[in-house]
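[1] Quick one: sequence plus predicted model below, questions after.
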Amino acid sequence: MSSRDGNRVRIAVVGCGYVADMYRDCLALHADGLELAGVYDRDPARLAAFTRTWGDRAFGSLAELLAEPGLAVVLNLTDPENHAPVTRAAIAAGRHVYSEKPLGLTFGEARSLREAADAAGVRLAAAPSNILGEQAQTLWRAVRSGAVGRVRLVYAELDDGMVHKADYRRWISRSGRRWPAEGEFETGCTFEHAGYVVTLLVAMFGPVRRVTAHAALLIPDKECDQPVHPAPDFSCGLLEFDGGIVARLTNSIVAPYDHRLRIVGDGGVLQVDEPWDFAGPVRLKRTATTRLDRLIERRFPARKGKVVPAPRPVPFRGGRGRPTMDFLRGVREFADAIAAHRPSRMDADLAVHITEVTEMLQHPERFPRPAPVTSQVGAMRPMDWAV
């Protein structure tokens, strides 16, 4: 069975909710490598709205989609509690799977999916793929080149403000889907967002070895239109890597919006303000050593330093209703790796590792303190254009 149409890998989407429009909006960026065979959603109205908006073929059932001749990759964009069952069904049908984050809602669930994929001889990967973007690759290249010397410490914030107070009912996707507030609150901001930073750090510094974390539900009443059982809305964890590197990662939907990532080395600090903006700048600020430098640093703490040159221009620009990151870049890298019979940067080991670390952050009560990380992950290669 061929998995290619010409030089393009055939993919199909399961789940036509809010995030599916973001993925679909990026398909034109990969017209030379990906062919969308069609889409499916268990909600007929949602499926009809999506196909009406984008003009895609609609499958009548999940079974019909999985039986599609020549289909190589199932792109699982269902809600988080359905990630595992849909992925398991696709694996059983002999399809490779790229899943939206998280791969599973527990480390055990993610690990069992990897074992099922291995047994079936198919590949598995999961978002987020922002490590493949221009900003992240620029940051990683600066670290590799020794721009700040030996790295000692990382500060990462993923605070989104009080989302439940925001006018999120007006956050509508292109096909008319409302932002899934209730699902987001029940999954938890840590499971939704921590992977954007953890993936970057694992790529740069290798696997996380130990996690010490605290999480809490600070605002139980999220003022939703229907009852919800929210997960912790705040977490703070210390991630320990080889070489003595420690990262402090904070997630919340309570504190004011702040997505800064700062990598502190002996010679300075590398900073990004938004880790899922591919076009965002990476800035370098040298360590203050003289009395004058330290005085300037105290008086003007907002000074971010000079911009680090990117290895290439960003091939697209987000904003004005369009995503600021190429959501399909991970799918493309995964599909290209399958077609070329080479290892993928976005592989199952990475997805399982990110899931284990994230569960430790959101549910530290399930683990000893500090918690040793048991999953392993191989070294990731930079993108060829960023070497």
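    The structure has been received and is ready for your questions.
[2] switch to C-alpha atoms for all contacts and neighbour counts from now on
    Noted.
[3] I'd like to know how far the spatially most central residue of the chain sits from residue 330.
    Nearest residue to the geometric centre of the chain (CA atoms, centre = their mean): residue 128, 1.9 Å. Noted for residue 128: a distance of 8 Å to residue 330, by CA to CA, to the nearest Å.
[4] returning to that earlier point: residue contacts, the residue nearest to the centre of the chain?
    With contacts defined as CA atoms under 8 Å, 6 or more residues apart in numbering, the neighbours of residue 128 are 100, 101, 195, 196, 199, 330.
[5] Keep only those of the residues you listed that are in helices.
    When the contacts of residue 128 are checked against helices (DSSP state H), the matches are 195, 196, 199, 330.
[6] Just put the residues you listed in CSV and tack on distance to residue 384.
    Formatted as CSV, the entries for the ones in helices among the contacts of residue 128 read as follows, by distance: CA to CA, whole Å:
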residue, distance to residue 384
195, 23
196, 21
199, 18
330, 14
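[7] ok, of those residues, which come out buried?
    Neighbour counting with 16 or more other CA atoms under 10 Å marks 195, 196, 199, 330 as buried within the ones in helices among the contacts of residue 128.
[8] ok, back up a step: with respect to residue 150, which of the ones in helices among the contacts of residue 128 is nearest?
    The shortest approach to residue 150 among the ones in helices among the contacts of residue 128 belongs to residue 199, at 20.0 Å (CA to CA).
[9] Tell me who's in contact with that closest one.
    128, 131, 350, 354.
[10] of all those residues, which two lie farthest apart?
    In terms of CA to CA, the contacts of residue 199 reach their longest pairwise distance at 131 and 354, which sit 13.0 Å apart.
[11] putting a second one here so we can go through both:
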Amino acid sequence: MGQSRTGDETPHRLGIAGLGVTSAAYLQTLTASDAVVITAVADLDAARARSVAAGLPFARVMTVAELLTADEVDTVLNLTTPASHAEIALGAIAQGKQVYGEKPLAVTLAEGRSILAAATHAGVRVGSAPDTVLGTGIQTARAAIDDGLIGRPVAASAVMVTAGHELWHPNPDDHYREGGGPLFDMGPYYITALIHLLGPIRSVTGASSRPQDHRVIRTGPRAGESIPVLVDTHVTGVLEHDSGALSTITMSFDAAATVRSPLEVYGTEGTLAVGDPDTFDAPTGLRRAHDGSFHPLDPLAGYVDGTRGIGLVDQIRAPRRTAARANGGLALHVLDVMESLQRAASEGRRVDITTAADRPASVPLTPRAEWLGAVHEGRRV
């Protein structure tokens, strides 16, 4: 299975822009799936692009500009740095191509709106990570909520506390620039999960801080180098969902760890302890009022053994008039929430969310062999 171009089911043609660390996880999924065939790759490091292409039987090495205009590319997978997300997405859309990108959709809400407006005008789809929320972890928690196992959900908490990327990343600069920081780096996982669990968000309040103006790289050839911190590195807030549920969120690069569950959902009859939304299959625990402790739930829903790229496969497989689960409208809503939370923190006030989003369709429990299967949608090779 994977990279096949024979038979009646012709895979969707994919070009990948950006072949850094993140691309390895996507390639694991996409080369195993009959839904796509990778026909082009591009990276600023030409040697890296050639190395990746050597393992892909139908891929040609191109520049990014060439990839955006290539006839053999139906969808552009945008794995470049956040600052380039909007430029490349708009370039692909201008050529009539679909786009799926890494999170965040863009570094500003204005850029995100321009991407969605261009896609609507061109009649093409836009999708965006994170797709970890489509795995059995978050989807099992969602099924438990939808099945009434905790009664009426009234609140949730989302907590991510960790030391900074400079401790392990040899080039952590982007994590401390616009489009980085804990909110934009990790917030999309947590906020997207909260929307899957409790629905879209209508307003936010918050506060934030920047305890350190510089960070010192601790590993790699730049060890000892000091880099500036240009964004707040501890952000906390309250998200008011359309349903009336209230979520609290804490995103921090300023402490070692936390003992809290990454996500907890509180209902009138029980509580869910939900695992890391940056993974696909973290276990979910349920405790009701009469229970003495949490007990694990068996997987109830989601793509089994999901890996990065399943959101793109889901987008390709979705009928043309059906929204994919990791769709651009949802990503724009998440971007709006994050930007509004920053504004609420800086201005000390409640900020209304100006975008709307539908709660994505739930994912039935789907075996890996099934979601890796070929598709009938999309243009032919």
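    Ah, there it is. Quick caveat, the model's predicted, so the values are computed rather than measured.
[12] And the ones in helices among the contacts of residue 128 of the first structure, which is closest to residue 155 of the first structure?
    Sorting these by how near they are to residue 155 of the first structure, with CA to CA, puts residue 196 at the top with 13.7 Å.
[13] Give the equivalent position in the second structure for the closest one.
    Superposed on the second structure with TM-score structural alignment, residue 196 of the first structure falls opposite residue 189.
[14] Please tell me I have it right and its match contacts residue 133.
    Yes: when contacts are counted by CA atoms under 8 Å, residue 189 of the second structure is listed as touching residue 133 (7.5 Å).
[15] what touches both of these two?
    277, 278.
[16] Tell me which stretches of the stretch 51-200 of the first structure form helices.
    With DSSP state H, counting those that start in this stretch as the definition, the stretch 51-200 of the first structure shows helices at residue ranges 62-66, 80-92, 107-120, 134-144, 181-187, 189-205.
[17] Residue 214 of the first structure is nearest to which of the ones you listed?
    In terms of CA to CA, the element of the helices of the stretch 51-200 of the first structure nearest to residue 214 of the first structure is helix 189-205, at 11.5 Å.
[18] mean distance, the closest one to its aligned residues in the second structure?
    Taken over the aligned residues, the distance from helix 189-205 of the first structure to the second structure averages 1.3 Å (mean CA distance after the TM-score superposition for the first structure).
[19] re the thing from before, tell me which two of the buried ones among the ones in helices among the contacts of residue 128 of the first structure sit farthest apart.
    Pairwise over those, using CA to CA, the maximum falls at 195 and 330, 13.7 Å.
[20] remind me, longest helix of the second structure?
    With DSSP H as the criterion, the second structure gives helix 328-347 as its longest helix.
[21] Mind checking what secondary structure the residue opposite residue 318 of the second structure in the first structure once aligned has?
    Alignment note: residue 318 of the second structure maps to residue 337 in the first structure; criterion TM-score structural alignment. Going by DSSP: H, G, I helix; E, B strand; the rest coil, the secondary structure assigned to residue 337 of the first structure is helix.
[22] What separation is there between residue 337 of the first structure and residue 295 of the first structure?
    Counting by CA to CA, the gap from residue 337 of the first structure to residue 295 of the first structure is 51 Å.
[23] between these two, who's got more neighbours?
    Set residue 337 of the first structure next to residue 295 and count neighbours by other CA atoms under 10 Å: residue 337 wins out with 16 against 12.
[24] tally of neighbours for the closest residue to that one other than its chain neighbours?
    Closest residue to residue 337 of the first structure in three dimensions, ignoring its sequence neighbours and counting by CA to CA, 6 or more residues apart in numbering: residue 344, at 5.2 Å. The local packing of residue 344 of the first structure (other CA under 10 Å) involves 20 other residues.
[25] One more: residue 64 of the first structure?
    The local packing of residue 64 of the first structure (other CA under 10 Å) involves 11 other residues.
[26] What's the match for it in the second structure?
    Aligned counterpart of residue 64 of the first structure in the second structure: residue 66 (TM-score structural alignment).
[27] Against residue 58 of the second structure, how distant is its match?
    Here residue 66 of the second structure is placed at a distance of 16 Å from residue 58 of the second structure (CA to CA).
[28] Could you do residue 315 of the second structure as well?
    Taking CA to CA as the measure, residue 315 of the second structure and residue 58 of the second structure are separated by 22 Å.
[29] higher neighbour count, the two?
    Between residue 315 of the second structure and residue 58, counting by other CA under 10 Å, residue 315 is the more crowded of the two (26 against 15).
[30] what about the residue lying closest to residue 186 of the first structure once chain neighbours are set aside, which helix or strand?
    The spatial neighbour of residue 186 of the first structure that comes closest, neighbours along the chain excluded (CA to CA, 6+ apart), is residue 230 at 4.2 Å. If you go by DSSP states H and E, residue 230 of the first structure is not part of any helix or strand.
[31] which ones are touching residue 230 of the first structure?
    For residue 230 of the first structure, the contacting residues are 185, 186, 187, 188, 217, 220, 222, by CA under 8 Å, 6+ apart.
[32] among the residues you listed, which recur in the second structure?
    Checking the contacts of residue 230 of the first structure against the second structure (both residues aligned by TM-score structural alignment, their matches' CA atoms under 8 Å), the contacts still present are 185, 186, 220.
[33] And for the residue mapped onto the first one from the second structure, the neighbour number?
    When you say that, I think you mean residue 185 of the first structure. Taking TM-score structural alignment as the criterion, the aligned counterpart of residue 185 of the first structure in the second structure is residue 176. By the criterion of other CA under 10 Å, residue 176 of the second structure has 24 neighbours.
[34] what about the nearest residue to residue 176 of the second structure once chain neighbours are set aside, how many residues close to it?
    For residue 176 of the second structure, ignoring the flanking residues on the chain, the nearest one in space by CA to CA, 6+ apart is residue 229 at 5.0 Å. Other residues near residue 229 of the second structure number 21, with proximity taken as other CA under 10 Å.
[35] Then residue 205 of the first structure?
    Using other CA under 10 Å, residue 205 of the first structure has 19 neighbouring residues.
[36] residues touching the residue mapped onto it from the second structure, list them.
    Residue 205 of the first structure maps onto residue 198 of the second structure when the alignment is built from TM-score structural alignment. Listed by CA under 8 Å, 6+ apart, the contact partners of residue 198 of the second structure are 153, 241, 243, 245.
[37] Nice, that's everything, thank you.
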